[in-house]
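In: Have a look at this prediction, sequence included:
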Amino acid sequence: MQIKLIQLQKHGDERGSLVALEEEKNIPFPIKRVYYLFKTQDGVRRGLHAHKKLKQVAIAVRGSCRFLLDDGDEKIDLLLDNPAQGLLIESFMWREMYDFSDDCVLMVLADDYYDEGDYIRSYEEFHALAHGGK
């Protein structure tokens, strides 16, 4: 499994830093939805699903959290802790977010609007689909 971390261009000087997010430039898809997670309680795991079609980029704009990504054959665990770096999450990828720092703000950009029908919420179903054809 290949994981893509997108290096986002950071601009700044003594006044601070700025990162611009632009669809089809540093975000490789049209942005239709933006949401963010914050004040996640200790020990809580978020995500616990895959998407049939949706693509996303996750950015820890503050603090850090860990991601477990699973394509049905391989699992990768990584730390997201750089506000100038985005994690591209392709479709049909199981994801779990955990070990959130107290100050974590995790922003997610998505290529489509919320659609409950696009979710695979059962790991067993995801795993069976991954090995039986998508």
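Out: In hand now; what should we look at? Residues are numbered from 1 along each chain as shown.
In: only C-alpha atoms for contact and neighbour calcs from this point on.
Out: Will do.
In: which parts of stretch 97-108 are buried?
Out: 97-101, 104-108 (16 or more other Cα atoms under 10 Å).
In: Please read the previous query as pertaining to stretch 28-40.
Out: For stretch 28-40, the neighbour count (16+ other Cα under 10 Å) marks 29, 31, 40 as buried.
In: Likewise for stretch 125-134?
Out: For stretch 125-134, by 16+ other Cα under 10 Å, it's residue 126.
In: what's the distance between that stretch and the middle of its chain?
Out: 21 Å (Cα atoms, centre = their mean, to the nearest Å).
In: got another, please set it beside the one above:
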Amino acid sequence: MIEFPVIGSLDIGFISVAENNNLIPFEVKRVFWTYGTPEPIVRGRHAHHETKQIIIAVTGRILVTTEQANGEVNVFVLDKPNQGLYVPPSVWHTMQYTQAAVQMVLASTLYSESDYIREYTKFKAIWSKA
């Protein structure tokens, strides 16, 4: 988990800043966001060969489940806009959202379909050898 600075107060509001500094362990090359995802839908269901990501719940709550190639599973609840979850390459991940959730992702690479591992068995075969 990455804690971004919180600047402001209750009477004027808050701002959090993400810069390429010691908080973000990579150069950000792509930013994307998802919203309006129905609650029963599970998104993600993939890993990456190269891409590093930070997932942020700008609003609402996102349940992120990660699995390492060694089988270690972790579940993270993202519900604070000043927190982000670092997801390195080789980690299978899924996300579930509350109806009003907005997810923003900071990514280390431009989009490339060839970077995605979308089959779970392929993920296990590739990364269990690493």
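Out: That came through fine. Remember, predicted model here, so these are calculated numbers, not experimental data.
In: re the thing from before, how about the buried residues of stretch 28-40 of structure 1 in JSON lines, adding secondary structure?
Out: Listed next are these as JSON lines, based on DSSP: H, G, I helix; E, B strand; the rest coil:
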{"residue": "29", "secondary structure": "coil"}
{"residue": "31", "secondary structure": "coil"}
{"residue": "40", "secondary structure": "coil"}
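In: And the helices in structure 2?
Out: 120-127 (DSSP state H).
In: dump the residue contacts of the residue nearest the centre of it.
Out: Taking Cα atoms, centre = their mean, the centroid of structure 2 lies closest to residue 55, which sits 2.7 Å from it. Contacts were defined as Cα atoms under 8 Å, 6 or more residues apart in numbering; by that measure residue 55 of structure 2 touches 84-87, 103-106.
In: my guess is residue 32 of structure 1 meets residue 57, correct?
Out: No - using Cα atoms under 8 Å, residue 32 of structure 1 is not in contact with residue 57; the gap is 11.9 Å.
In: gap between the two ends of stretch 78-93 of structure 2?
Out: 14 Å (Cα to Cα, to the nearest Å).
In: and for that stretch, what span of structure 1 is it aligned with?
Out: Here stretch 78-93 of structure 2 aligns to structure 1 at residues 80-95, judged by TM-score structural alignment.
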